[in-house]
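Trainee: structure here, sequence nowhere to be found:
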């Protein structure tokens, strides 16, 4: 479990949900050791949550995590077959780690436990548990997109991967589109039957495949925005801006996030609406990730080159167009930064949900809120229509939306914000977790595994 002061949206939402129910958090420790998954288990208890973590060997890390998960599955699931690397050794490592992790969890399970598996690293985890005789109800939740069948079919072994997913009783996705893509694959590629209300039958198993949009603790995050640390960050930015306005983006460095496209859209804003020169800046917070993957290092170099060129073209003595911060901030600091920003750019080329969009809304001042500019390809767009929805591939469209956001009257900003804020409060992390677990309790029957 990560330090939730700096953890990503996925970990924070899971921590918030698990602390309410209590239970066991089992997974990778984040460490690499010679013993790997055969070594001792690291056990800690915080409040009602027991954390059980095991290491990986360097081979496991290279083949399972850096290899198959992030060089094959991640790009395919984000519709980037052109960037995928398919290597049988990586795939074997992926299966090996799932098997070993399942074997370590198996003795810890009690007959009445509900099991909830998360994300693309562990697609076959449920099938491994079933092969070991586990009959408990098991749910799976995918935090990133699930592509259309014709895209997923490009992944070698895609059919086997989806068959393994049929070992779960409930399979959850961020959006209706993702859930529909999964059901279509089961029907068209495996010969399954869609039963309605999210259920599919294949290989003698009935699986519930539905959308459960993940939420945040919106009211809790709103409180973060008025903590002393957040206030310091808000005040510091407002002093630096001295009446100017800031647009903010917060994304890991990743080709799915559309960061180069975002920088070009901001450049187009300065070209097409010159009144923003000297008065509007873009702050892009971009923590590095997966530096061992070449594509990520290339994106960082591209971003540094773009920001340098745009700043060289437009900067003045007292104004810099783009500030690129390749580092992480605590959640409280981010809340303060969001609060000081007139607009937020959330423009991924493809994203499962994107909780930055919800955090930005939660952090705003009710009396003077900012405006969210949101990609139509972020899962959040399904439930946030009051944002300005854009095509991130069109710099003109994004620039136009930014100009609309900057010029939007206060009454309209308040109305849009109020509707967004009420919805993210109503659809918070607890509601998300309860929806999945309620369906698992009612649908999970520990059926036999699929061959």
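Mentor: Received it, and whenever you're ready, just let me know what you need. Please read these numbers as outputs of a predicted model, since none were measured by experiment.
Trainee: CA atoms for contacts and neighbours, from now on please.
Mentor: OK.
Trainee: so what touches the lengthiest strand in the chain?
Mentor: Looking across the chain with DSSP state E, the single longest strand is strand 23-32. With contact meaning Cα atoms under 8 Å, 6 or more residues apart in numbering, strand 23-32 is reached by 1, 42, 48-58, 61, 101, 105.
Trainee: so which bits of it are buried?
Mentor: 23-29, 32 (16 or more other Cα atoms under 10 Å).
Trainee: list the buried residues in stretch 119-132.
Mentor: 120-131.
Trainee: brain fart, stretch 213-221
Mentor: 213-219, 221.
Trainee: adding secondary structure and distance to residue 406, write the residues you listed out as TSV.
Mentor: Output for those, formatted as TSV (DSSP: H, G, I helix; E, B strand; the rest coil; distance: Cα to Cα, whole Å):
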residue	secondary structure	distance to residue 406
213	coil	29
214	coil	29
215	coil	27
216	coil	26
217	coil	28
218	helix	24
219	helix	26
221	helix	24
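Trainee: show me where the stretch 201-350 of the chain has strands.
Mentor: 205-211, 245-250, 280-285, 322-325, 343-346 (DSSP state E, counting those that start in this stretch).
Trainee: packing partners for the second one?
Mentor: Helices and strands touching strand 245-250, as assessed by 3 or more Cα pairs under 8 Å, 6 or more residues apart in numbering; DSSP states H and E, comprise strand 280-285, strand 343-346.
Trainee: here comes the other one, which I'd like you to weigh against the first:
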């Protein structure tokens, strides 16, 4: 393999071109247009910060790699190296037509009643993602950056992350990410797979902040992810999430207004509308676009404002798409029925209110219509972004700009604030807004257009691409610093060798989340017979000195571990029982200090169903593991700040946020101090410390350099290593207790 290739590898469902009659023809789609503009301009545009020297595009195609390489092409088409992926007919049908178009597409666009939840389709979706991952692996070179696009490949980032731990992987979703209530309609295992699949990327990009919020909520509720700012953390790592509203090559649209072909098209428009105002829309045939609803709104406009009859033309262009599918054919017939009815009701010999075109428009035709339109009526029922709105703005003449009417359900509406926004389901609002737009003074139009075109030009496709890729590089660096090293065979073998040769060993173990999984009822989180037996074997070795350092109270630890020759440290170090000695209290003050904190916690317990207060001898703990995961986290932060605000002597008490808890305890008590006290400053040749919680960070912070600190689960940590869950901890301890066995994770 080559070294330091510094290539950008783009992965999307379609390649940018296909072979037709021996020549390359551009495929349709906003991503193709965006990346083609980016590729052509990246070497001479000052906005481009990318250092990539070559773009490799991987996508599904019926063309062979030889046909693509040998096809006739112009200079603009020579900016990609294309790698076609070929799917068999069954996989293609169930993966693309099935799961992608009949399940993900309708569900993510809030048409849940149209989604078909087919296990066969999902199985083929998984197989297709695995197959494509295997093909990509063959072509990856050191130094490559990977940019995966859209809902066809939600599983792909994780699959490739498992193959390349240090590969820069970005993922961008071009459609909406739905709310939790919609996304949860997917079967449990599917939705968890899809979320974890996306989170294999260093950076996940969405069009809008709303989609980020929806994704974050789903990750918190469905896979117990932790969200801190723009970072989402799971057991498998951390990913950054950001909004990058996709742009267009705005300057190219502005320049093309003056091309001879566009000028000819504009003359044809002038001749056709005969001094009438022009309302324009163009959409792909799809139920998300609200095409029938738009026609009904136009009909309502002429009914409500008859003075505009014979003074305005609505040019509706529908681009053919999937019209071999019965539901799409039915949609097309419905649209044409509306057009016929409206034209039949109010047209005259020399005027049709609706000019309907069902065909693909050439670029010059589109720009001519954009530049000549008085109003662009863009009213999808749901749209991830909508680049037509931006193309309209970029193509408008500054001396006589038109007005953009935009659905509030389009992602673009969050960015193009000067557009006149409407609810696509409100015919009266659309009719009224059309009247406002058509009658708007030219000075007001110019003010709105100037602000819109500033945004379209300042955050164009080049800014979008370079912004994403720059953030990807930074995110990949930060992700690596957040990542602890998973314990694998090599590290465990080194640990086991150190364990065997050491004459004195210290083993420090947390309890909840370390030796046992968490339970909704803490009293039911008890050690298994296997855990007890392994600890007994470790304790029987005279070289071992073992301690359980837990937040549990002393009666619980005594009940379950009192028969073993090990140290017990309760309530994070507030009391301790050394081997063959009695319990002693490190903190022996009265409980009066708890009163103001208890009152505050009680108030929050009433506000948060599922939460409760635990009164330990030396601390107060507010538990919210059984509460709503999002509301619980929000209240925990609020409670923490409230408790800190009443601390009269902050050095005497600590407020700590742990694993689904908020705890108040004396400031001198922590696991690090307890470990140093119990183990005589931790001078053992071999030291192993394992914990899962924020409170265990105090322990990790005092470990000497040669110690093995292990964090259980996700999150930032001072520990050197990481294990997934308590079952891994049990396997590790079993391996140390019986080193002739095999270490398997």
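Mentor: Ah, there it is. On a predicted model such as this, the values are computed, not experimentally measured, just so you know.
Trainee: could I get the TM-score for this pair?
Mentor: Aligned and superposed, the two chains score 0.94 in TM-score terms (TM-score structural alignment, normalised by the length of structure 1); 443 aligned residues with a Cα RMSD of 2.0 Å.
Trainee: returning to that earlier point: in PyMOL, select just the buried ones from the contacts of strand 23-32 of structure 1.
Mentor: What follows is the PyMOL syntax selecting those of those that are buried according to 16+ other Cα under 10 Å:
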select buried, resi 1+49+50+51+52+53+54+55+56+57+61+101
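Trainee: and the contacts of strand 23-32 of structure 1, which is closest to residue 340 of structure 1?
Mentor: Using Cα to Cα, residue 1 is the member of those that lies nearest residue 340 of structure 1, at 30.0 Å.
Trainee: could I get the full set of helices for the stretch 351-451 of structure 1?
Mentor: With DSSP state H, counting those that start in this stretch as the criterion, the stretch 351-451 of structure 1 has helices at 356-363, 395-407, 410-426, 429-443.
Trainee: tabulate those helices (CSV), appending mean neighbour count.
Mentor: Shown next, in CSV, are these (neighbours: other Cα atoms under 10 Å):
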stretch, mean neighbour count
helix 356-363, 27
helix 395-407, 19
helix 410-426, 17
helix 429-443, 17
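Trainee: for residue 246 of structure 1, find the nearest of these.
Mentor: Closest among the helices of the stretch 351-451 of structure 1, using Cα to Cα: helix 395-407, at 9.6 Å.
Trainee: that closest one vs structure 2, average distance?
Mentor: Superposed on structure 2, helix 395-407 of structure 1 shows a mean distance of 0.6 Å to its aligned residues (mean Cα distance after the TM-score superposition for structure 1).
Trainee: how close does the most far-flung residue of structure 1 relative to its centre get to residue 278 of structure 1?
Mentor: The centre of structure 1 is farthest from one residue, residue 317, which by Cα atoms, centre = their mean lies 38.1 Å away. Distance of residue 317 of structure 1 to residue 278 of structure 1, given as Cα to Cα, to the nearest Å: 9 Å.
Trainee: likewise residue 401 of structure 1?
Mentor: Distance, residue 401 of structure 1 to residue 278 of structure 1, using Cα to Cα: 19 Å.
Trainee: burial-wise, tell me which of the helices and strands packed on strand 245-250 of structure 1 comes out on top.
Mentor: Ranked by mean neighbour count, those are led by strand 343-346 with a mean of 27 (mean count of other Cα atoms under 10 Å).
Trainee: Provide the aligned range in structure 2 for that one.
Mentor: Matched against structure 2 by TM-score structural alignment, strand 343-346 of structure 1 falls on residues 375-378.
Trainee: out of the helices and strands packed on strand 245-250 of structure 1, which gets nearest to residue 198 of structure 1?
Mentor: Across those, closest to residue 198 of structure 1 is strand 343-346 (Cα to Cα), at 29.3 Å.
Trainee: what's the mean gap between that closest one and the aligned bit of structure 2?
Mentor: Relative to structure 2, strand 343-346 of structure 1 is 0.6 Å off (mean Cα distance after the TM-score superposition for structure 1).
Trainee: tell me which residues are up against that strand.
Mentor: Residues from elsewhere that reach strand 343-346 of structure 1 (Cα under 8 Å, 6+ apart): 246-250, 262, 338, 354, 356-357, 360, 370-375, 402, 405-406.
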